[in-house]
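A.B. asks: return atomic coordinates for the entry below.
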Amino acid sequence: MITEKHAYIGLGSNLGTRLSNLRQSLTLLSQVPAIKIKEVSPVYETEPVGGPAQGYYLNACASLLTTLPPETLMRAMLDVENRIGRIRIERWGPRTIDLDLLVYEDEVINTPLLNLPHPRLCERCFVLIPLADIAPNLTIPGLSINIRKLLSECLSDEDVRYYLPANWFINNSV
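C.D. replies: Just a heads-up that it's a prediction; the model follows:
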């Protein structure tokens, strides 16, 4: 019997119909037989960090249950980005959708395709805030510190504003 693993992802969009892009990405992920959307955070509107001048993002996080190994899950996420129209032109540039695999169980991985936990997770309030909404006691692998504590220590001056409650995505995959 294959056991389901917990994974946490970050979602962001600042091009096109941002909320629709977030919804579509979760819908497409939930259509992968080995992925179930367990919980979604509220949506936050956030200023871009790094890169060229660009519009504000909508950001959220989701917890997943999956039987896919981490790199296969990452490939599925990249496929969803492509299907929604993400074009990679410049680092930290505007995007229709950005899906980041933040944490996968207690895995610590460093490969050309995937770094786990996500290397900038601890310094990005726009990720920590929605992640704390769904998993405040989640301990980051390799750090022995939980999300709530990381958020309390986040020194970023990012503008992160509550945008929509967690019922923005109707989850039919569980």
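
A.B. asks: for the rest of this, base every contact and every neighbour count on C-alpha atoms.
C.D. replies: Noted.

A.B. asks: so V80 sits in a helix?
C.D. replies: Yes - residue state for V80 (DSSP: H, G, I helix; E, B strand; the rest coil) corresponds to a helix.

A.B. asks: could you double-check that it lies in contact with T27?
C.D. replies: No - counting by CA atoms under 8 Å, V80 sits too far from T27 to count as a contact (9.6 Å).

A.B. asks: structure for this one too, so we can compare:
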Amino acid sequence: MNRMIISIGSNIEPFHHIKVALGKLQNHFEVLSVSSLQTTKPIGIVDQADFINGAVLATTNEDKKKVNTILKKIENEMGRDRTVPKFGPRNIDLDILIWNDEVVDDDYHTRPFLQEAVKELQSI
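C.D. replies: A predicted model of the protein is given here:
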């Protein structure tokens, strides 16, 4: 069984999209806990709405590559627009942060809100 922490964020109807994404994650993985949600300022392109960010602790029998495929599928099902710039607005953003206690997303090291969410979930 693989244990992972997935970041979840949105700045387009964020509470609605995060709720929908959590339901979809539960359809694919065993969700053990969800961190507190934080409001964060946009990075890069600052002329956009603030983001709501958090993280999800879950387990799965799938490998990391398959999980990434599932996360991208969920984003696509929810209408994620991949034509906007990297730091542009998004209705949902899902990424594996931690895989079996190993940091696998470099953003973790530079974004305190991700570190706080992971710390909250690792204490469970």
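
A.B. asks: if we can go back for a sec, neighbour count for V80 and T27 of the first structure, which is higher?
C.D. replies: More crowded of V80 of the first structure and T27, by other CA atoms under 10 Å: V80, with 21 against 18.

A.B. asks: corresponding residue for that one in the second structure?
C.D. replies: Under the alignment (TM-score structural alignment), V80 of the first structure maps onto I74 of the second structure.

A.B. asks: swap in R120 of the first structure?
C.D. replies: R120 of the first structure maps onto D107 of the second structure when the alignment is built from TM-score structural alignment.

A.B. asks: and for that match, the neighbour number?
C.D. replies: 12.

A.B. asks: what's near enough to touch it?
C.D. replies: With contact taken as CA atoms under 8 Å, 6 or more residues apart in numbering, D107 of the second structure is in contact with L114.

A.B. asks: host element of R161 of the first structure?
C.D. replies: strand 160-164 (DSSP states H and E).

A.B. asks: show me what that strand is packed against.
C.D. replies: Judged by 3 or more CA pairs under 8 Å, 6 or more residues apart in numbering; DSSP states H and E, strand 160-164 of the first structure is in contact with strand 43-46.

A.B. asks: the strand it packs on: average distance to aligned residues in the second structure?
C.D. replies: For strand 43-46 of the first structure, the mean distance to aligned residues of the second structure following superposition is 0.7 Å (mean CA distance after the TM-score superposition for the first structure).

A.B. asks: in the second structure, which residues correspond to that strand?
C.D. replies: So strand 43-46 of the first structure sits over residues 37-40 in the second structure, by TM-score structural alignment.

A.B. asks: returning to that earlier point: against the second structure, where does the strand holding R161 of the first structure fall?
C.D. replies: Across the second structure, nothing matches strand 160-164 of the first structure (TM-score structural alignment).

A.B. asks: brilliant, that's me finished.
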